[in-house]
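S.K.: the following comprises the amino acid sequence and a computationally predicted model.
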Amino acid sequence: MPRVLVSDKLSTTAVQIFKDRGVEVDYLPDLGKDKEKLLAVIGQYDGLAIRSATKVTEKLIAAATNLKVIGRAGIGVDNVDIPAASRRGIIVMNTPFGNSITTAEHAIALMFAVARQIPEASASTHAGKWEKNRFMGVEITGKTLGVIGCGNIGSIVATRGVGLKMHVVAFDPFLSESRAAELGVEKVELDELFARADFITLHTPLTDKTRNIINADAIAKMKKGVRIINCARGGLVVEADLIAGLKSGKVAGAGIDVFEVEPAEQNELFGMDNVVCTPHLGASTSEAQENVALQVAEQMADYLVKGAVSNAINMPSITAEEAPRLKPFVKLAEVLGAFVGQVTEDPIKEVEILFDGATATMNTRALISAALAGLIRPQVSDVNMVSAPIMAKERGVILSEIRRDKSGVFDGYIKLTVKTEKQTRAIAGTCFSDLKPRFIQIKGINMDAEVGRHMLYTTNGDVPGIIGLLGGILGKHKVNIANFQLGRDHPGGNAIAMLYLDERIPDAVLEELRAQPSIDSAKPLQFDVAEA
């Protein structure tokens, strides 16, 4: 009988679901707060069900010698070391849609509270002061609401804003014009949103591209009197810059549910009259807590008892029979998507996936999900292979699939083509006998490039000296090259290079490369693959 540890507070109904489905369960809801005790017992369990208190570190995973699945009751998996779990073959599941409405409603509630100074007015009234003239609020109706991130939660907030007779403008790289029209919002660029919005609400995950998206420069572009709401992630807002904006009067108020450091027991935002703070309550309703708890118990039990995989962050839904053949091509599809996702800045309109030869006979649904997850993950870090197709559809992305018989020298390969308003990008790859993903064509240029965790992709004209230039700059900064592949479309035409590096390339080295006249572009790439 499989055994599961519940180390955070979960519904007792969820505990009963485990028992009813033939899973032995230990409900120890305070154990997640004690790192040493958890470390001592984790080796006894096949599954670990958590919320946000338990931190699943690389050290904990190393001690979890029997662990097969980690289930997070909620959407965020910031407290789980996913690469470490993946390397150990541990599936990480979440419940991506169980608390969307609750979080969206909390953002709307904070917006009202900030607009009408409700918490401060309530405290004053409780104190018997009756300071009616002190609290002069603003109306919501007719104001412009700027939504940054229009995915599952953001789209709910947007429709609520429309219902409140607000004019809603939205920024999201994956939001299409048709999806924006369906929601009743106006799609804009980020700087335009800053300039026009009376209220700004954040609903994007924390990634390298979104970290510190609200900083001093952003606030300088905003209207005087703007009000900012953050129920997403603390690192999206530079708190020191927000405080400066509040003190100067540029920012009239803020509603903050998430902080740079949590638990936030001390913070300069606390005590400011024009700030409403809550302790990460976005998902804290009885309905949401129950929904995500029941969902994670069902998913984990189904996997441990039946082998069914759903809502996995690091693995697609595939059967036990097809897994050995499919697994390397799932990783290939994810890598192809991750390449395009990291080099594409504009909103994606269309995605075409070609399966040639042997790949056309596989479970292409899992391969498509993997490609979409890789494509979206640079913008939405907690996307999984179940939610990726839904997210793409919500954003109005047109998806097409082509299957054809073997047409070239490879037994089977996958080609991903992505279209934006400005350009079309295409990349193809395959797996050789070692079952590792390889790039075989980029921008129509043939090559054979091994995929590594840290890579550098450059484009340039086909001129002499590129190899020496790249190698010289990297060598000067002691960045070691594990593999170096070149390709060109024709002599003197367009050329590309793919470099597999031993470490992530420093920003200063990137800037030096980009300053070279003979290099058109230089992009750092990160892939979740095992090192050689």
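M.R.: Alright, I've got the coordinates. Numbers count the residues shown, from 1 in each chain.
S.K.: can we go C-alpha only for contacts and neighbour counts from here?
M.R.: Fine.
S.K.: nearest residue to the middle of the chain?
M.R.: Nearest to the mean C-alpha position of the chain, by Cα atoms, centre = their mean, lies Ser381 at 1.5 Å.
S.K.: that residue reaches Pro205, doesn't it?
M.R.: Yes - look at Ser381 against Pro205 with Cα atoms under 8 Å: they come within range, at 6.4 Å.
S.K.: does the residue nearest to the centre of the chain sit in a helix, a strand or a coil?
M.R.: Following DSSP: H, G, I helix; E, B strand; the rest coil, Ser381 is assigned to coil.
S.K.: roughly how far apart are it and Asn212?
M.R.: Distance of Ser381 to Asn212, computed by Cα to Cα, to the nearest Å: 16 Å.
S.K.: could you do Lys221 as well?
M.R.: 15 Å.
S.K.: who's more crowded, these two?
M.R.: Asn212 (18 against 14; other Cα atoms under 10 Å).
S.K.: burial measure for the residue nearest to the more buried one when sequence neighbours are not counted, as a count.
M.R.: The spatially closest residue to Asn212, leaving aside those adjacent along the chain, is Leu236, at 4.5 Å (Cα to Cα, 6 or more residues apart in numbering). By the measure other Cα under 10 Å, the count of residues near Leu236 is 24.
S.K.: so Leu236 touches Asp208, yeah?
M.R.: No - Leu236 is beyond contact range of Asp208, at 10.0 Å (criterion: Cα under 8 Å).
S.K.: below is an additional structure, to be compared with the one above:
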Amino acid sequence: MKKVLIPTKLDAVARETLTARGGYEVIQDDSQELAVLASLHPDTHALIVRSEKVTAEVIDAMPSLKVVIRAGAGYNTIDIKHARLKGVDVMNTPGANANAVAEEVIALMLADARHLIAADASTRAGKWEKKNFMGKEITGKTVGIVGFGAIGQLVAKRLDGFDVKVLAFDPFLSDERARDLGAESVELGKIFEKCDYISLHMPENDDTRGIINKSLIARMKNGATLINCARAGIINEDDLRALKADKGLRFLNDVYPKDEAANQSVTDIADIMLPHLGASTVEANLNAAMRSATQLIGYDDKGIASYVVNRDVPEGLDRAYSELAFALAHTCRGIAGGNKQMKLIETSFYGDLARFGDWLLVQIVAALSDDFDRTQGYDAALEYLKEMGVEYFNRETDTSKGYGNAITVDVTTSIDAAHFKRVSVRGTVAEGNMMVSRINNFDKLYFEPVGNAVLFIYKDRPGVIGQIGSALADAGINIDDMRNPHDPSGENSLALMRISGAVDCAVVDRIAGQIDALHASCIRY
């Protein structure tokens, strides 16, 4: 019998499913601290948690532990690195809470539009302030959804009956998929300019932290409503505070830096505050519980590890090639333009890497989309591509080319309804270092994709490199490394430079104008 410990108020369906399957002894006890339960059950095979903190000490107290399952999407409360060191897989159940969060967004919109919270308190106090609670209707408004993954798409579906116009922003979203869901795919700035309601559904990472800042908030319509049920860090609170009153904005919030009782920093600017209730529904709890049980059974019976979030590289694969796949795709994204819509991903895995194609695809998708975690599995990657309407094709490689262990990533993005742009990047690992060997028709680059880089394509002529170097110097940027080949025609040149620090893309655009560049981009690895 395999012991399963559930130290939380998870729906009983998890225990019932595992018990009915047979072969499991399920201990569900939310009356004691997890550390205590871990010491009482050192023979635990699987641990299923909600928001409990799974520390290194907890893991060490259960030497038989093989898997920790987070009944939900986020797993920041679990020490995944220590779990990996101990040979413990950590899984999550993404999507189980998606509908609950989507419905919360609609609830917030309605509650604010009709002053339900304030009107309830007033009426309970014996008042009859009908004139003070004149509301507004959602029908006929324009709603913007920033981040059009599982939750964002469900928000669009739930809005269908309100006869609203839905605008969606997601760099990984195809126009066709957006239209299928009744939305129009637009640039981020247009969301803030055109929408009466803006609902945020993006992850928080180095690229998105503080992205909702003064430049975007200043473009919002007077009286518009901003809803955050995603992550606290994506909004620059000080910028919102500075502009909110003058523009008459409304701010509805359910997320905070820490889930804890405290004087929250947004108290003075939030018109409605909830204690992170997005996933707190009976149905979401049931879905997460059922997913936890079925994933554990699949993991034990068939070795299915699609949602393991702390996977180590497969045996036989040099970790450097995992990082290479990520870097090559990130290069494609930077050249294509970070906010361009993906249409097609094509890959070629040469040499011994062919047998690791499934694993490497995960790294590629994660590099192309901030909304996909690179710790997930191949099945999850395929499901995400399908969800976003992006096609994927893995080409059979020609061994006669003699590339050795190499990877080619091609990304096709849409410029508009009738035009597409294709970026092709190939690379390898040499003496333990990642190398970009080709970008489109520019070959034999042998450029290390680390740090910050700028790329220019221009009509070949003398003096251009000097112009670029001088302009970068004026911006306080030094050139650390450079490649400057011609294309096969000899007409065009590529200037690919690793630089000393991050450069504002406005500087790159200005240089592009000075040298009449055919293309310019800045890439941050």
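M.R.: Happy to help now that I have it. Computed from a predicted model, the values in this text were never measured in an experiment.
S.K.: quick one on the thing from earlier: residue contacts, the residue nearest to Asn212 of structure 1?
M.R.: Neighbouring residues of Leu236 of structure 1 by Cα atoms under 8 Å, 6 or more residues apart in numbering: 206, 210-214.
S.K.: how about 10 Å then?
M.R.: Residues near Leu236 of structure 1 by Cα atoms under 10 Å, 6 or more residues apart in numbering: 202-207, 209-215, 230, 258-260.
S.K.: now do the same contact list for Ser500 of structure 2.
M.R.: 451-453, 476-481.
S.K.: which ones among those residues lie within strands?
M.R.: Secondary structure defined by DSSP state E assigns 452-453, 479-481 of these to strands.
S.K.: quick one: those as JSON lines, columns for distance to Val282 of structure 2 and neighbour count too.
M.R.: Converted to JSON lines, these look like this (distance: Cα to Cα, whole Å; neighbours: other Cα atoms under 10 Å):
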{"residue": "Asn452", "distance to Val282 of structure 2": "47", "neighbour count": "17"}
{"residue": "Ala453", "distance to Val282 of structure 2": "49", "neighbour count": "26"}
{"residue": "Ile479", "distance to Val282 of structure 2": "57", "neighbour count": "16"}
{"residue": "Asp480", "distance to Val282 of structure 2": "56", "neighbour count": "12"}
{"residue": "Asp481", "distance to Val282 of structure 2": "56", "neighbour count": "13"}
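S.K.: could I get these as a markdown table with distance to Asp268 of structure 2?
M.R.: Below are these laid out as a markdown table (distance: Cα to Cα, whole Å):
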| residue | distance to Asp268 of structure 2 |
| --- | --- |
| Asn452 | 38 |
| Ala453 | 41 |
| Ile479 | 46 |
| Asp480 | 46 |
| Asp481 | 49 |
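S.K.: nearest to Asp443 of structure 2 among the residues you listed?
M.R.: Asp481 (16.7 Å; Cα to Cα).
S.K.: list the contacts for the nearest residue in space to Val88 of structure 2 that is not next to it in sequence?
M.R.: Spatial nearest neighbour of Val88 of structure 2, chain neighbours left out: Lys66 (4.7 Å); criterion: Cα to Cα, 6+ apart. By Cα under 10 Å, 6+ apart, the contact set of Lys66 of structure 2 is 44-47, 59, 83, 86-90, 300.
S.K.: got it, and Ala279 of structure 2?
M.R.: Applying Cα under 10 Å, 6+ apart, the residues contacting Ala279 of structure 2 are 72-73, 96-104, 285, 288.
S.K.: so it sits in a helix?
M.R.: No - Ala279 of structure 2 is assigned coil when assessed by three-state DSSP, not a helix.
S.K.: for the aligned partner of it in structure 1, give its distance to Asn291 of structure 1.
M.R.: Aligning on TM-score structural alignment places Ala279 of structure 2 opposite Ala283 in structure 1. Separation of Ala283 of structure 1 from Asn291 of structure 1 (Cα to Cα): 11 Å.
S.K.: find residues that contact each of the two.
M.R.: 74, 98-99.
S.K.: what are the ranges of the strands in the stretch 351-500 of structure 1?
M.R.: With DSSP state E, counting those that start in this stretch as the criterion, the stretch 351-500 of structure 1 has strands at 398-404, 412-420, 424-431, 437-442, 445-450, 454-461, 481-488, 494-501.
S.K.: kindly reformat these as TSV containing distance to Gln117 of structure 1.
M.R.: Formatted as TSV, those follow (distance: least, Cα to Cα, whole Å):
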stretch	distance to Gln117 of structure 1
strand 398-404	44
strand 412-420	43
strand 424-431	49
strand 437-442	55
strand 445-450	57
strand 454-461	48
strand 481-488	57
strand 494-501	53
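S.K.: show me the helices in the stretch 1-150 of structure 1, by range?
M.R.: 12-20, 35-41, 58-63, 82-87, 100-116, 118-126 (DSSP state H, counting those that start in this stretch).
S.K.: next, the mean deviation of the fourth one compared to structure 2.
M.R.: For helix 82-87 of structure 1, the mean deviation from structure 2 after alignment is 5.6 Å (mean Cα distance after the TM-score superposition for structure 1).
S.K.: and for that helix, what's in contact with it?
M.R.: 56-62, 64, 67-70, 88-92, 313-315, 528-530.
S.K.: hmm, try it at 6 Å
M.R.: Contacts to helix 82-87 of structure 1, defined as Cα atoms under 6 Å, 6 or more residues apart in numbering, come from residues Glu58.
S.K.: and if you look at the first one?
M.R.: Surrounding helix 12-20 of structure 1, the residues in contact under the criterion Cα under 6 Å, 6+ apart are 293-294, 297, 301.
S.K.: how about a cut-off of 7 Å?
M.R.: Helix 12-20 of structure 1 is contacted by residues 24-25, 293-294, 297-298, 301 when judged by Cα atoms under 7 Å, 6 or more residues apart in numbering.
S.K.: cool, and stretch 111-128 of structure 1?
M.R.: 130, 135, 137-138, 229, 253-255, 273, 275-276.
S.K.: in that stretch, what's buried?
M.R.: 111-121, 124 (16 or more other Cα atoms under 10 Å).
S.K.: now those as JSON lines including distance to Tyr413 of structure 1?
M.R.: Formatted as JSON lines, the buried residues of stretch 111-128 of structure 1 follow (distance: Cα to Cα, whole Å):
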{"residue": "Met111", "distance to Tyr413 of structure 1": "50"}
{"residue": "Phe112", "distance to Tyr413 of structure 1": "53"}
{"residue": "Ala113", "distance to Tyr413 of structure 1": "55"}
{"residue": "Val114", "distance to Tyr413 of structure 1": "54"}
{"residue": "Ala115", "distance to Tyr413 of structure 1": "55"}
{"residue": "Arg116", "distance to Tyr413 of structure 1": "59"}
{"residue": "Gln117", "distance to Tyr413 of structure 1": "59"}
{"residue": "Ile118", "distance to Tyr413 of structure 1": "59"}
{"residue": "Pro119", "distance to Tyr413 of structure 1": "59"}
{"residue": "Glu120", "distance to Tyr413 of structure 1": "62"}
{"residue": "Ala121", "distance to Tyr413 of structure 1": "64"}
{"residue": "Ser124", "distance to Tyr413 of structure 1": "68"}
